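> prediction below, plus the sequence it came from.
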Amino acid sequence: MSDTDFYRAFEDRYRGSRTLIKSRLRAYEPFLTPLLSLQKPAKSIDLGCGRGEWLEMTSGLGFDSRGVDLDDGMLSACRELGLNAARADALETLQELSDESVALVSAFHVVEHLPFDAVRQLVKEAHRVLAPGGILILETPNPENLVVGATNFYLDPTHIRPIPPLLLSFTTEYAGFLQNKVVRLQDAPELKMRKVALFDVLEGVSPDYGVVAQKEAPPEVLQLFNPAFTRDYGVSLDHLAKRYDHQADARAEQADARARQADIRAGQADARAEQADARARQADTRAEQADARAEQADTRAALADARAKEAEQRAAATAQSLQHALTSTSWRITAPLRLAGAPFRRITSAVKENRVASGTRRRIKAALRMTAHAVVRHPTLKHGVIRILDLVPPLRRRLRALLAPPPPSPRPAITAVRRPELILDDLSPNAQAIYQQLQAILETRES
């Protein structure tokens, strides 16, 4: 492969295919269509025409287009397509043109190959040769794209230095152009829809840009270009950086909001923990109180057990003492006196309480029955009493009269009268037995 084909091979690999380049160049069509009405035919000169994509496009739109380039390998591609292209220097070609003789001057990826003074001279000559309202297009790699400015720009060994958009647009203003527009190219369409990542800020800015400058013309001519000059093109570094910062701020705000929510939840958790601690302390207090009450209950139970044992001991001692008393000789000897004295003690108590009239006869009978019971239990006394009754018949009759049941009397109509036999029924079985024994004694003596 010859040296003349090096640059063409380089363009084929790194600039892209003809179809791709032509699709990118259509971004300038809004500026081209109004130009066709300025001249008949509208003339166009393309400086550094390369493989001829722009010549092919403008010729298809109706321009009388021609191009110049110094690279024979590039020019051969133009000749293969039958395009009007010649080997010539760009600045010398402009200098040879007459004033206001063309409608369009273009230079795609040329100015980065020139010293900046040559760029200024080229812009100045373009302003001279353009007709009123004519358009100058200067396209170059965009150093706003940090990857392009730091790396890709230097892939082409013939590049001298990157030119920022502000510098190139100011150069056209200084040369006398009425207005200019920076057209950023080849940005990813999806970048406008999705979130911006850090790498997008580094390499997502439009990798190429073009400065479109227009020469002064009557207002009716300029207004034809208003739609093209008033719209925005591509993605700038400032735009992407601001979007990234905005997203970062939004993420920071969301993180702050989540942190505040986490703080709120933590505060709520702390409050719940404090409440749980308070409930636990209350439960501990209640447990301590319950333990204290349990200890008090245990103490009272122990005291009650001790008192119960003491009572049992006293009861056992009392029962033992009572058993000794009941089995003693003195208790057996004094039993008749106690039996005989008990009724008389009750009579004395009745006298003191004014109850003698109602119960005297019954108490006397009870006393006699108890005495008869005691007499019957002691044979010696029994024989003595019988002898006494034999000696005193009136006493025997009196006792019979007292011990005899009263005669039945008519019952009142309303007030119920207790039957005499109920008195005997009211006595205990022992008393009834004594009464019957005493009656038997009396009946025996009388017979």
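Perfect, thanks for sending it.
> for the rest of this, base every contact and every neighbour count on C-alpha atoms.
OK.
> buried sites along the helix or strand where R400 lies?
Element membership for R400 (DSSP states H and E) is helix 393-403. Across helix 393-403, burial judged by 16 or more other Cα atoms under 10 Å covers 396, 399-400, 403.
> where along the stretch 251-400 of the chain do the helices fall?
Counting by DSSP state H, counting those that start in this stretch, one finds helices in the stretch 251-400 of the chain at the ranges 329-333, 335-352, 356-377, 379-391, 393-403.
> tell me the most buried of these?
The highest mean neighbour count among the helices of the stretch 251-400 of the chain, using mean count of other Cα atoms under 10 Å, belongs to helix 356-377: a mean of 18.
> and here's the other structure:
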Amino acid sequence: MLTENFYRAFEDKYRGSRGMIKERLKIYLPFLFPLKALYPDTRVLDIGCGRGEWLELLKEHAIEAEGIDFDQGMLNACHEIGLKVRQGDGIAYLKEQADESLLAINAFHVVEHISFDQLHDLVNEAHRVLKPGGLLILETPNPENIRVATETFYLDPTHIKPIPSQLLSFLPEFYGYTRTKIVRLQESRDLINQQNINLWQVLDGASPDYAIIAQKNAAVETLKQFDELFSKDFGISLNLLTERFENRFQYMEAKATQAEAKATQAEAKATQAEANFHMLLNSRSWKITKPLRSTVKIAREFKTSAKHWVTFSSDSIPQKALFSLLETIRYQIQKHPRLALNMKNILFKIPGLRKKIKQLFHNQANHKKICIESPKLFIPDTQTISSDLKKSIKKHKEEK
């Protein structure tokens, strides 16, 4: 047995705030405004009114309404804001009403709590009590949403079983209502126009709630005021999501087929190119022109080498050899301070030579470092010069 305040606490936690629920319920107001104009002094009956969000919204729009609910804890929320409510059995109270005495009858999230026989009584009695053109609005969780049908529906311990929209819409037709409308509700706004959807959106994306709006027969002019509303599409169906999901895979398959075709074409072109290449290698003209191609290659290499020699560039063999020689001389001079002083005096008297030597070291430093201490890097002539220089320095020392 549930305690008095259990269901109110449950609704507060899982259904949403009053403000959010009132915002959701505004979708029904356009259906009621024409009836209010037709029957200004007729009231709406809210069966299972709960915390009274719908009653409060109707009051704000000057539509007379009364609510009824079993749960006193829920009704306390209505009393706190001065709403007209009573405790009791909604279907039993409906049976007490006079024929054609109500503007509209609604039951939001009630039908999943009652038996199918009670649902028959509710739909049948409502038809009797409604004014011509009056509306029966039944809102319930949507089992078309797979996550709702397999998980969230059973979060409420008082739920009996989900009711498919086709079944719930058939009942008013059976009891003589002139037309019914399935209104899917509370879907993600981002998903409405999204075409590229994933599997989770198929499972969880269909509108989690829906309502059946059934209208009692009336004069043609009365019904005509509701034609646009009854022809409008609401929410997202599972069929729509699966169609978009299937379209996505068809698009991906088409792209894969195009990519495969392009790969096949590329492979064919590569095969043809390889065949043409082998044909060229084996052709008579290719064999005849081989000496000419070799001559052109040698000429290019000679041109490059000659340019280095003529320009005396930093990468040329003469400049590398000269740099190595100077590095060796500098190394030997630095070991003998007196000789170093004499060389500085000589270079000071010959500024042009000093400038050239500095420029040579600068160019080589920018180009790359060359290890001159390894004789293996010297060309034969440079090695000879270096050896002669070392002997001269040694002889100079011995004479001293």
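Alright, I've got the coordinates. Only a predicted model underlies this, so the values are computations on that prediction, with no experimental measurement involved.
> what's in contact with the helix holding R400 of the first structure?
365, 389-390, 435, 439, 442 (Cα atoms under 8 Å, 6 or more residues apart in numbering).
> about what we covered before: what is the nearest of the buried residues of helix 393-403 of the first structure to A86 of the first structure?
A86 of the first structure lies nearest to L403 out of those, by Cα to Cα, at 177.8 Å.
> and that closest one, how far is that from L422 of the first structure?
14 Å (Cα to Cα, to the nearest Å).
> what does V111 of the first structure give?
Counting by Cα to Cα - V111 of the first structure and L422 of the first structure are separated by 153 Å.
> also R345 of the first structure?
For R345 of the first structure, the distance to L422 of the first structure - Cα to Cα - is 24 Å.
> likewise T285 of the first structure?
According to Cα to Cα, T285 of the first structure stands 69 Å off from L422 of the first structure.
> more crowded one of the two?
T285 (12 against 9; other Cα atoms under 10 Å).
> quick one, strands of the stretch 151-300 of the first structure?
179-185, 208-214 (DSSP state E, counting those that start in this stretch).
> among those strands, which is the most enclosed?
Mean neighbours per residue, mean count of other Cα under 10 Å, is largest over those for strand 208-214, with a mean of 24.
> that one versus strand 179-185: what angle between them?
On the basis of axes from the mean of the first three to the mean of the last three Cα atoms, to 10 degrees, strand 208-214 of the first structure is oriented at 160 degrees to strand 179-185.
> count the neighbours of Q166 of the second structure for me.
So Q166 of the second structure, with other Cα under 10 Å, has 10 neighbours.
> apologies, that question was intended for L281 of the second structure.
L281 of the second structure - counted by other Cα under 10 Å - has 12 other residues nearby.
> for it, give me its contacts.
K287 are the contacts of L281 of the second structure under Cα under 8 Å, 6+ apart.
> how close does it get to D46 of the second structure?
Counting by Cα to Cα, the gap from L281 of the second structure to D46 of the second structure is 92 Å.
> cool, E151 of the second structure as well?
28 Å.
> just want to know which of these two has more residues nearby.
D46 (23 against 9).
> so stretch 358-376 of the second structure corresponds to what in the first structure?
Under TM-score structural alignment, stretch 358-376 of the second structure corresponds to no residues of the first structure.
> any idea how far the residue positioned nearest the centre of the first structure lies from A259 of the first structure?
The centroid of the first structure falls nearest to R265 when counting by Cα atoms, centre = their mean (6.7 Å). According to Cα to Cα, R265 of the first structure stands 10 Å off from A259 of the first structure.
> got it, and R346 of the first structure?
R346 of the first structure is 100 Å from A259 of the first structure, by Cα to Cα.
> same deal with L337 of the first structure?
L337 of the first structure is 106 Å from A259 of the first structure, by Cα to Cα.
> now V212 of the first structure
Taking Cα to Cα, one finds V212 of the first structure at 50 Å from A259 of the first structure.
> same deal with R300 of the first structure?
Taken as Cα to Cα, the span from R300 of the first structure to A259 of the first structure is 59 Å.
> and S330 of the first structure, by the same measure?
For S330 of the first structure, the distance to A259 of the first structure - Cα to Cα - is 103 Å.
> N152 of the first structure too?
For N152 of the first structure relative to A259 of the first structure (Cα to Cα), the value is 43 Å.
> so how far is the helix holding R400 of the first structure off the chain centroid?
110 Å (Cα atoms, centre = their mean, to the nearest Å).
> the second structure: matching residues for that one?
Going by TM-score structural alignment, helix 393-403 of the first structure sits over no part of the second structure.
> with stretch 131-145 of the first structure instead?
With TM-score structural alignment as the criterion, stretch 131-145 of the first structure aligns to 131-145.
> next one: stretch 91-100 of the first structure
By TM-score structural alignment, stretch 91-100 of the first structure lines up with residues 91-100 in the second structure.
> chain center to the matching stretch: distance?
52 Å.
> check which residues of that stretch are buried.
91, 94-95.
> one more: stretch 200-209 of the second structure?
Residues 201-209 are the ones in stretch 200-209 of the second structure that count as buried (16+ other Cα under 10 Å).
> can you tell me what sits against it?
By Cα under 8 Å, 6+ apart, stretch 200-209 of the second structure touches 139-148, 184-188, 191, 235-238, 241-242, 245.
> quick check on those: which are buried?
139-148, 184-185, 187, 191, 235-238, 241-242, 245.
> just tell me what K390 of the second structure corresponds to in the first structure.
Aligned partner of K390 of the second structure by TM-score structural alignment: none.
> count the neighbours of the closest residue to K390 of the second structure other than its chain neighbours for me.
Once flanking residues are discounted, K390 of the second structure sits nearest to Q332: 7.9 Å by Cα to Cα, 6 or more residues apart in numbering. Q332 of the second structure: 16 surrounding residues under other Cα under 10 Å.
> for whichever strand or helix holds Q332 of the second structure, the distance to its chain's centre please.
Using DSSP H and E, Q332 of the second structure maps to helix 317-334. How far helix 317-334 of the second structure lies from its chain's middle: 67 Å, per Cα atoms, centre = their mean.
> so it matches what in the first structure?
Taking TM-score structural alignment, helix 317-334 of the second structure hits no residues over in the first structure.
> buried residues in that helix?
Going by neighbour count (16+ other Cα under 10 Å), the buried part of helix 317-334 of the second structure is 317-321, 323-328, 332-333.
> how much does the longest strand belonging to the first structure stray from the second structure?
Across the first structure, the strand with the greatest residue count (assigned by DSSP state E) is strand 130-141. On superposition with the second structure, the mean distance recorded for strand 130-141 of the first structure (mean Cα distance after the TM-score superposition for the first structure) is 0.2 Å.
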